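K.L.:
Quick one: sequence plus predicted model below, questions after.
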Amino acid sequence: MPGDDTGRTDRLERLRAAIEAVQSGGGEPLVDELAEERLAPLTAKANRLIEQRDRSVAELRRRLTDSLDEGDDPALVDAVIDRCLRAGMLDDARFAHEWVRQRAANQRRSVAVLRRELREKGVAAPVIEEALEQISEGDQDRVLGELVTKKAGTVKTVPADRRDYDRALRRIVGVAARRGFPQGRSLTAARQALDARIAELGGAR
């Protein structure tokens, strides 16, 4: 996708800038000479992780901290994070915006799920809410409609009775619920989709 290519190019540019900053020392030393040997692999790991995709500050900090050996100074992680921030490689607002845009479009996630995912990534609440503003109620209705319509399409025969109907309805509602859509909203959309599918099959409600 063009947007993904642009994002990758931007990340590579930020990586090159960060590498130059590390190699030049960036003016004031962030760590003493004895720490530089351990700092180098941490910096390399940060570069690899960010090259794969944008990361939140908390996410990158967690990954780097997990890679420390026993006895390593946690300040090494702080130094790498600081360098990444100054080089523009880390930006929680940018990260959250892209996370919402891509997950909503490609994974068809609900706002509730996206909010939870960003919280788990350690993004601050105000930043999350700002990123979620790009999704409208209409967008959510469209995604929900697509989900339940696709699932309703798997119904091959008209339900024989109320029990069969309710069983099919629960399966359709379950698809929406697993994507984080509210139960009441999911039930309404699922019922409409199932009734439309029954009509297609030549039945009636």
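P.N.:
Arrived safely.

K.L.:
switch to C-alpha atoms for all contacts and neighbour counts from now on
P.N.:
Noted.

K.L.:
Of all the residues in stretch 47-57, which ones are buried?
P.N.:
By neighbour count, with 16 or more other CA atoms under 10 Å as the criterion, the buried positions of stretch 47-57 are 47, 50-51, 54-57.

K.L.:
give the contact list for Lys45.
P.N.:
Neighbouring residues of Lys45 by CA atoms under 8 Å, 6 or more residues apart in numbering: Leu64.

K.L.:
what's the longest helix belonging to the chain in contact with?
P.N.:
For the chain, the helix that runs over the most residues, judged by DSSP state H, is helix 2-24. Identification of contacts with helix 2-24 by CA under 8 Å, 6+ apart yields 47, 50-51, 53-54, 83-84, 87-89.

K.L.:
Check stretch 189-202 too.
P.N.:
Counting contacts by CA under 8 Å, 6+ apart, the residues outside stretch 189-202 that touch it are 144-145, 148-149, 152-153, 155-159, 168-169, 172-173, 204-205.

K.L.:
Could you do stretch 85-101 as well?
P.N.:
For stretch 85-101, contacts defined as CA under 8 Å, 6+ apart pick out 11, 14-15, 17-18, 21, 50, 54-57, 84, 114, 118, 123, 127-128, 131-132, 134.

K.L.:
among the residues you listed, which are in strands?
P.N.:
Using DSSP state E to define strands, no part of those is located there.

K.L.:
adding another structure so you can compare the two:
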Amino acid sequence: MRPRDPVTAPPAQQEVQAKDACLRLLTDRSRSRAELFNKLIDRGYDEAVVNRVLDRLTVVGLVDDAAFAEQWVRSRHVYSGKGKRALATELRTKGVAPELAAVALDQIDGEDERERATELVRRKLRTASLDFPVDGPGGRSSERDKVVRRLVSMLARRGYQQGMAFEVVKAELARAGSDTDDLSAE
């Protein structure tokens, strides 16, 4: 996105306009300080004006990167099924400091992550055909392997570690009645 021409209003008026722009952006969803900073700079506001406005909004509690990171992690984990790795990447792109991101990510433990991965796999398995053909080219194991690869890949794209993803998929296929004895993590 190409930055707009610089705002030419006097500094006091720029501050009012920048504050109003921030408040409009914050009505959609909470945002990190870096997100707001980048949006205002892209709109042509002076960097000094932007920093003053964001400092003021931080003091009154409308801009709080720690609270933003905690809310983002909780929401994206529960509603989008994101794993810790994906969430860490998202927070980094949102400009959240690594130490604040680490604290927010600590609210998800290994068991929470495994439970969410299990829910995602179960949901996918409800619509998947698990009636693998015994005969034919490739036979039973190639079709089953294809389902395993797809499920593990789905979890990997959402930020789950491969080993844990494979264990969850294998357990859920076994629970669904599929033969998983000859599967091994690759």
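P.N.:
Thanks, I have it. Keep in mind the model is a prediction, meaning the values are calculated, not measured.

K.L.:
Quantify their similarity with the TM-score.
P.N.:
Comparing the two superposed chains by TM-score structural alignment, normalised by the length of the second structure, the resulting TM-score equals 0.82, with 166 aligned residues with a CA RMSD of 1.8 Å.

K.L.:
Please pick the buried ones from the contacts of stretch 85-101 of the first structure.
P.N.:
If you count burial by 16+ other CA under 10 Å, the buried members of those come out as 11, 14-15, 17-18, 21, 50, 54-57, 84, 114, 118, 123, 127-128, 131-132.

K.L.:
Name the secondary structure element that contains the most centrally placed residue in the first structure.
P.N.:
The residue at the geometric middle of the first structure, judged as the C-alpha nearest the mean C-alpha position with CA atoms, centre = their mean, is Trp99 (4.2 Å). Assigned by DSSP states H and E, Trp99 of the first structure falls within helix 92-102.

K.L.:
Residue range in the second structure corresponding to that helix, please.
P.N.:
Residues 65-75 of the second structure are matched to helix 92-102 of the first structure when aligned by TM-score structural alignment.

K.L.:
Relative to the whole chain's centre, how far out is the matching stretch?
P.N.:
A distance of 11 Å separates the C-alpha centroid of stretch 65-75 of the second structure from that of its chain, computed with CA atoms, centre = their mean, to the nearest Å.

K.L.:
buried ones in it?
P.N.:
Result for stretch 65-75 of the second structure [16+ other CA under 10 Å]: buried residues 65-70, 72-74.

K.L.:
Repeat that for stretch 139-148 of the second structure.
P.N.:
Counting neighbours by 16+ other CA under 10 Å, one finds that the buried residues in stretch 139-148 of the second structure are 141, 143-144, 147-148.

K.L.:
What about Ile198 of the first structure, how many residues nearby?
P.N.:
The burial metric for Ile198 of the first structure, expressed as a neighbour count using other CA atoms under 10 Å, is 21.

K.L.:
ugh, typo on my part, it should be Arg157 of the second structure
P.N.:
Burial of Arg157 of the second structure is recorded as 13 neighbouring residues (other CA under 10 Å).

K.L.:
That one pairs with which position in the first structure?
P.N.:
Aligned against the first structure - with TM-score structural alignment as the criterion - Arg157 of the second structure pairs with Arg178.

K.L.:
Next: Arg175 of the second structure.
P.N.:
Alignment note (TM-score structural alignment): Arg175 of the second structure maps to Ala196 of the first structure.

K.L.:
Does that match lie in a helix or a strand, and which?
P.N.:
Element membership for Ala196 of the first structure (DSSP H and E) is helix 183-200.

K.L.:
Quick check: buried residues in that helix?
P.N.:
Buried positions in helix 183-200 of the first structure, judged by neighbour count with 16+ other CA under 10 Å: 186-187, 189-198.

K.L.:
Check stretch 94-113 of the second structure too.
P.N.:
94-96, 100-102, 104-105, 113.

K.L.:
May I have the secondary structure class of the residue lying closest to Arg85 of the second structure once chain neighbours are set aside?
P.N.:
The shortest distance from Arg85 of the second structure to any residue other than its chain neighbours is 4.7 Å, reached at Gly159 (CA to CA, 6 or more residues apart in numbering). With DSSP: H, G, I helix; E, B strand; the rest coil as the basis, Gly159 of the second structure sits in coil.
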